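In: From the sequence below, what's the structure:
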Amino acid sequence: MKGKRILLGVTGSISAYKSALLIRLLVKAGAEVQVVMTESAKEFITPLTLATLSKRPALSTFVSDQNGSWNNHVDLGLWADVLVIAPASAHTLARCAHGLCDDLLSAVYLSAKCPVFFAPAMDLDMYRHPTTVENLQRLESFGNHIIHAEHGELASGLVGEGRLAEPETIVQTLYRHFAFRPALAGKPVLITAGPTQEPIDPVRYISNHSTGKMGYAIAQAFARAGADVTLVSGPTALPLPDPFVRRVNVRSASEMYEATAAAFPSAAVTILNAAVADYTPAHPADRKIKKQEATFALELTKTTDIAATLGLQKRTDQLMMGFALETNDELANALKKLRAKNLDWIVLNSLRDSGAGFGHDTNKITVIDKDEQTHEFALKSKDDVAEDLLDLVEAELNKQPAG
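Out: Presented below is the predicted three-dimensional model:
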């Protein structure tokens, strides 16, 4: 989203107040926002509010009231990377659908060469009316995108479809638009993330310091690129990384194996980022263990090696990426994993690298591919690391024969 130029059309709807939050989210994401308002939109939110948030004058007329300068609708249409009309009233939908051009916003729409998104907002009977339905279909037939209204309580007091999609939803839609990669479109991608917890008794467990941040960043990147993402997640406090991610919550290593093995056969790409316990208590107690003896011995048994097991099942049309967090002999240990587990890539983290590993918002990785070529990356945010991994996978997918 950084540096993207977004024209935001605001029309006469009670939902216009949400445009302020939408602008705030877009600017925070690094986008440049230029507001174009209809005259009726000013009845619901002031141009000053939108201008302050966007850091640009909110335009509504062909000629500026302040200095008489010309607000060129053609230049505006050419400037934008995307035009978003949110909220889009029934009146504006009808004008755009039928090419009426009697104000600045409709002129900008007709001039725009960029993708256009309409986010309708109105009362439920207006939204369901055959005229509105036909106008939305007509706009979509022109190649425009519709961010459909949501179900909920409306300004009229009725409950139903018609309320403007939440600003966060609109922003996510734009993220996916800009991040879309044809090679990933519809590809089933399986990702594991987070720690596992191995029960000692009903109160205690064995675990590790994984927060899930890296795996969740990867899931978000692939979902925004257009992949069909299944995220098998150990316990973490992180929210769903993207509304289009299917999350399967697990706790123990055995649960993670079962969920991953079930999804693996249909996955085109599998990324095993979770920090899975290597050992689990052999005999978990069914009651809380009381503190009595001075020493306490715990018998552990090996868990299923998920990467090795899936590596034996991997087909030639499947890609698999594993992770190795090492504290010593990093490259040697990573290469050993790459070969033994039939991986296409191994992503190496070293706990000796400052800012890398568990808990950080940054990471520093070295990726070794199946040809044992090494790709080194600088320390960067985990979101940016996820994009680097996405680049590697996309390049490999592009080598595969079509179909």
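In: For the rest of this, base every contact and every neighbour count on C-alpha atoms.
Out: Will do.
In: Spell out which helix or strand contains the most centrally placed residue in the chain, please.
Out: By CA atoms, centre = their mean, the chain has its centre lying nearest to residue 220, at 3.5 Å. Using DSSP states H and E, residue 220 falls within helix 213-224.
In: Any idea how far that helix is from the middle of the chain?
Out: On the basis of CA atoms, centre = their mean, to the nearest Å, helix 213-224 sits 7 Å off its chain's mean C-alpha point.
In: what's the answer for stretch 281-289, then?
Out: With CA atoms, centre = their mean, you get 39 Å for stretch 281-289.
In: ok, now stretch 256-264?
Out: Put simply, stretch 256-264 sits 22 Å off its chain's centre (CA atoms, centre = their mean).
In: go on, stretch 84-102?
Out: The chain centroid and the centroid of stretch 84-102 are separated by 29 Å under CA atoms, centre = their mean.
In: ditto for stretch 258-271
Out: 20 Å.
In: which residues are contacting it?
Out: With CA atoms under 8 Å, 6 or more residues apart in numbering as the test, stretch 258-271 has contacts from 187-192, 230, 232, 248, 250, 310, 317-322.
In: picking up where we left off before, wait, the residue nearest to the centre of the chain touches residue 241, no?
Out: Yes: between residue 220 and residue 241 there is a contact under CA atoms under 8 Å: 5.3 Å.
In: so where do the helices sit in the protein?
Out: Secondary structure of the chain (DSSP state H): helices located at 18-28, 47-54, 73-79, 90-97, 104-111, 124-128, 130-141, 167-179, 213-224, 253-263, 306-313, 330-340, 382-399.
In: Return the list of helices and strands in contact with the fourth one.
Out: Read it as helix 90-97. helix 104-111, helix 130-141 (3 or more CA pairs under 8 Å, 6 or more residues apart in numbering; DSSP states H and E).
In: Adding distance to residue 364 and mean neighbour count, write these out as CSV.
Out: CSV is the format used below for the helices and strands packed on helix 90-97 (distance: least, CA to CA, whole Å; neighbours: other CA atoms under 10 Å):
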stretch, distance to residue 364, mean neighbour count
helix 104-111, 44, 21
helix 130-141, 43, 16
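In: With distance to residue 199 as extra columns, can I get these in JSON lines?
Out: Shown next, in JSON lines, are the helices and strands packed on helix 90-97 (distance: least, CA to CA, whole Å):
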{"stretch": "helix 104-111", "distance to residue 199": "59"}
{"stretch": "helix 130-141", "distance to residue 199": "53"}
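In: so of the helices of the chain, which one's packed in deepest?
Out: helix 213-224 (a mean of 27; mean count of other CA atoms under 10 Å).
In: Show me what that one is in contact with.
Out: Outside helix 213-224, the residues that touch it by CA under 8 Å, 6+ apart are 175-177, 179-180, 184, 189, 191-194, 229, 231, 238, 240-242, 244-245, 273-274, 359, 361, 382-383, 386-387, 389-390.
In: Also compute the angle for that helix relative to helix 167-179, please.
Out: Calculated by axes from the mean of the first three to the mean of the last three CA atoms, to 10 degrees, helix 213-224 forms an angle of 70 degrees with helix 167-179.
In: Let's see this one next, to set against the first:
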Amino acid sequence: MLTGKHILLIIGGGIAAFKSLDLIRRMRERGAIVTPVLTKAGEEFVTPLSVSALAGSTVYRNLFDLNDEAEMGHIQLSRVSDLVVVAPATADLMGKMASGLANDLASTLLLATDTPVLIAPAMNVRMWQHAATQRNLATLKNDGVGVVGPNDGDMACGEFGPGRMAEPLEIVAAIQTHFSAGPLSGQRILVTSGPTHEPIDPVRYIANRSSGAQGTAIARALSALGAEVVFVTGPADVPPPAGVDIVHVKTAQEMLGAVEATLPVHAAVFAAAVADWRVDCASDRKLKKSKGGLPQLAFVENPDILRHIAQSKKDRPKLVVGFAAETNDVLENATAKRLRKGCDWIVANDVSTGSGVMGGAENTVIVIDEHRTETWPKMTKVEVAKRLAERMAQALA
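Out: Sure, this is the predicted structure:
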């Protein structure tokens, strides 16, 4: 199944483009989220309306579309998917990819992406067998691009031989193989995310600020690499990712219980912004204003979930990753936190006023482990998640 997988589908120009409509349907039947990109040549064979209707999504067509750039810049579009599929991949598109050209939306996305790419070539048999095409094919394979097809068969031009685009179900099978063969296949990973809400009374609570965006992105990135992800989330603003096991909680105590119920796991990422304190004996009725003054609230400490799991002698994950949201002395405070909690890695970020991290789309992090400190450049939270997931895959290999 492809549940929750984001597929960026680039439709090239060729008679085989009609198969892309069935390919979209087949991918969505299996739970994939399909974002289509239609080349100008592709529009000669299928209409934007038909592609959009089947994908249930906006069709991206132009490199310099101001509306699309405001909502989803072309660089971002190239990196938010789990897989880029080019079907049909014409000789022209293959040539552009192999040469690093970027003169339209499709070729620009392909050059800008750091996401795996799978192509389904389709062209005349002589074009396929031409030395230039074969050189381009060899270059693309050497670059790590996956290839499905082409098949032998009758061509629209009347010739017979290799060049027919693989059938939609063949392409779907190749996509499923790609995900099942990820570097984290067989790994069960826990991710916590979002804030916790600690009740004062039935209508009031205390909490840390957290949209849940970074934790959600991490869960998606780990799932894209083949991991079985259990996602324990507080009341976050960002919807949870598809394709993972989701456990909803509200309080820190509920989150601890959910985490313990998830064990054993191979790795755990504690990205949740857990409230450090809760109100002792929260009221079961709404507290009313009175002339006698402000209500007196007594606080007690919440369980330290990261420390509890990292220092556990039973079912401790092989890799425990914590987060440190700091407003000052980021490196010093995060380094001390890693030692104090007993986790393997700490991902530190500056959440001070003006950083834009809280509720924003970008993040700047420092990853600290026992041996080194890595300062990553400013990037989107999706890119941070992918880079962290790849680092985890290497550590768990």
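In: Report the TM-score for the pair.
Out: Laid over one another, the chains give 0.65 as their TM-score (TM-score structural alignment, normalised by the length of structure 2), with 309 aligned residues with a CA RMSD of 4.3 Å.
In: mean per-residue distance, the helix holding residue 220 of structure 1 to structure 2?
Out: Aligned to structure 2 and superposed, helix 213-224 of structure 1 gives a mean residue distance of 0.6 Å (mean CA distance after the TM-score superposition for structure 1).
In: tell me, that helix lands on which residues of structure 2?
Out: Aligning helix 213-224 of structure 1 against structure 2 (TM-score structural alignment) gives residues 213-224.
In: burial of residue 167 of structure 2, as a residue count?
Out: By the criterion of other CA atoms under 10 Å, residue 167 of structure 2 has 18 neighbours.
In: Could you tell me how far the closest residue to it other than its chain neighbours is located from residue 107 of structure 2?
Out: If the residues on either side of it in the chain are set aside, residue 167 of structure 2 comes closest to residue 19, at 7.4 Å by CA to CA, 6 or more residues apart in numbering. From residue 19 of structure 2 over to residue 107 of structure 2 the distance is 21 Å, taken as CA to CA, to the nearest Å.
In: do the same with residue 310 of structure 2
Out: As defined by CA to CA, residue 310 of structure 2 lies at a distance of 45 Å from residue 107 of structure 2.
In: swap in residue 273 of structure 2?
Out: Taking CA to CA as the measure, residue 273 of structure 2 falls 40 Å from residue 107 of structure 2.
In: Neighbour count: those two, which is higher?
Out: When neighbours are counted by other CA under 10 Å, residue 273 of structure 2 and residue 107 differ, and residue 273 comes out ahead with 24 against 20.
In: aligned partner of the more buried one in structure 1?
Out: Aligning on TM-score structural alignment places residue 273 of structure 2 opposite residue 275 in structure 1.
In: who's in contact with the closest residue to its match other than its chain neighbours?
Out: Excluding the flanking residues, the one nearest residue 275 of structure 1 by CA to CA, 6+ apart is residue 195, at 4.9 Å. Residue 195 of structure 1 makes contacts with 207-212, 233-236, 274-277, as judged by CA under 8 Å, 6+ apart.
In: mind redoing it with 7 Å?
Out: Residues counted as contacts of residue 195 of structure 1 (CA atoms under 7 Å, 6 or more residues apart in numbering) are 207-208, 210-211, 234-235, 274-276.
In: Just give me which of the residues you listed are shared by structure 2.
Out: Shared with structure 2 under both residues aligned by TM-score structural alignment, their matches' CA atoms under 7 Å, the contacts from the contacts of residue 195 of structure 1 are 207-208, 210, 234-235, 274-276.
In: which of these lies closest to residue 254 of structure 1?
Out: residue 276 (9.4 Å; CA to CA).
In: residues in contact with that closest one?
Out: Contacts of residue 276 of structure 1 by CA under 7 Å, 6+ apart are 195-196, 253.
In: Map the residue nearest to residue 167 of structure 2 onto structure 1.
Out: In structure 1, residue 19 of structure 2 lands on residue 11 (TM-score structural alignment).
In: residues near its match, how many?
Out: By the other CA under 10 Å criterion, the neighbourhood of residue 11 of structure 1 contains 31 residues.
In: wait, doesn't it sit right on residue 87?
Out: Yes: at 5.9 Å, residue 11 of structure 1 and residue 87 qualify as touching, with contact defined as CA atoms under 7 Å.
In: Report how many residues lie close to residue 187 of structure 2.
Out: Applying other CA under 10 Å, we find 20 residues neighbouring residue 187 of structure 2.
In: so what corresponds to it in structure 1?
Out: Taking TM-score structural alignment, residue 187 of structure 2 has residue 187 as its aligned residue in structure 1.
In: In space, what's closest to its match - neighbours in sequence excluded?
Out: residue 227 (4.9 Å).
In: Give me the distance between the one you found and residue 270 of structure 1.
Out: As for residue 227 of structure 1, its distance to residue 270 of structure 1 is 12 Å (criterion: CA to CA).
In: Mind listing the shared neighbours of those two?
Out: With CA under 7 Å, 6+ apart as the test, residue 227 of structure 1 and residue 270 both reach residue 189.
In: list the contacts for residue 124 of structure 2?
Out: Shown in contact with residue 124 of structure 2 (CA under 7 Å, 6+ apart): 155, 163.
In: one step back: among the helices of structure 1, which is nearest residue 296 of structure 1?
Out: Closest to residue 296 of structure 1 of the helices of structure 1 is helix 253-263 (CA to CA; 23.2 Å).
In: can you name the residues of structure 2 that the closest one overlays?
Out: With TM-score structural alignment as the criterion, helix 253-263 of structure 1 aligns to 252-262.
In: Just give me how far that stretch sits from the chain centre.
Out: Computed by CA atoms, centre = their mean, the chain-centroid distance of stretch 252-262 of structure 2 equals 24 Å.
In: Repeat that for stretch 221-237 of structure 1.
Out: On the basis of CA atoms, centre = their mean, stretch 221-237 of structure 1 sits 8 Å off its chain's mean C-alpha point.
In: Flag every buried residue along that stretch.
Out: 221-236 (16 or more other CA atoms under 10 Å).
In: which one of the residues you listed sits closest to residue 282 of structure 1?
Out: Nearest member of these to residue 282 of structure 1, counting by CA to CA, is residue 234, at 20.1 Å.
In: and the closest one, what is it in contact with?
Out: Contacts of residue 234 of structure 1 (CA under 7 Å, 6+ apart): 193-196, 249-251.
In: one step back: quick check: which of the helices of structure 1 is nearest to residue 147 of structure 1?
Out: Of all the helices of structure 1, helix 167-179 sits nearest to residue 147 of structure 1, with 7.2 Å by CA to CA.
In: Does anything pack onto the closest one? Which helices or strands?
Out: Here helix 167-179 of structure 1 touches helix 18-28, helix 213-224, going by 3 or more CA pairs under 7 Å, 6 or more residues apart in numbering; DSSP states H and E.
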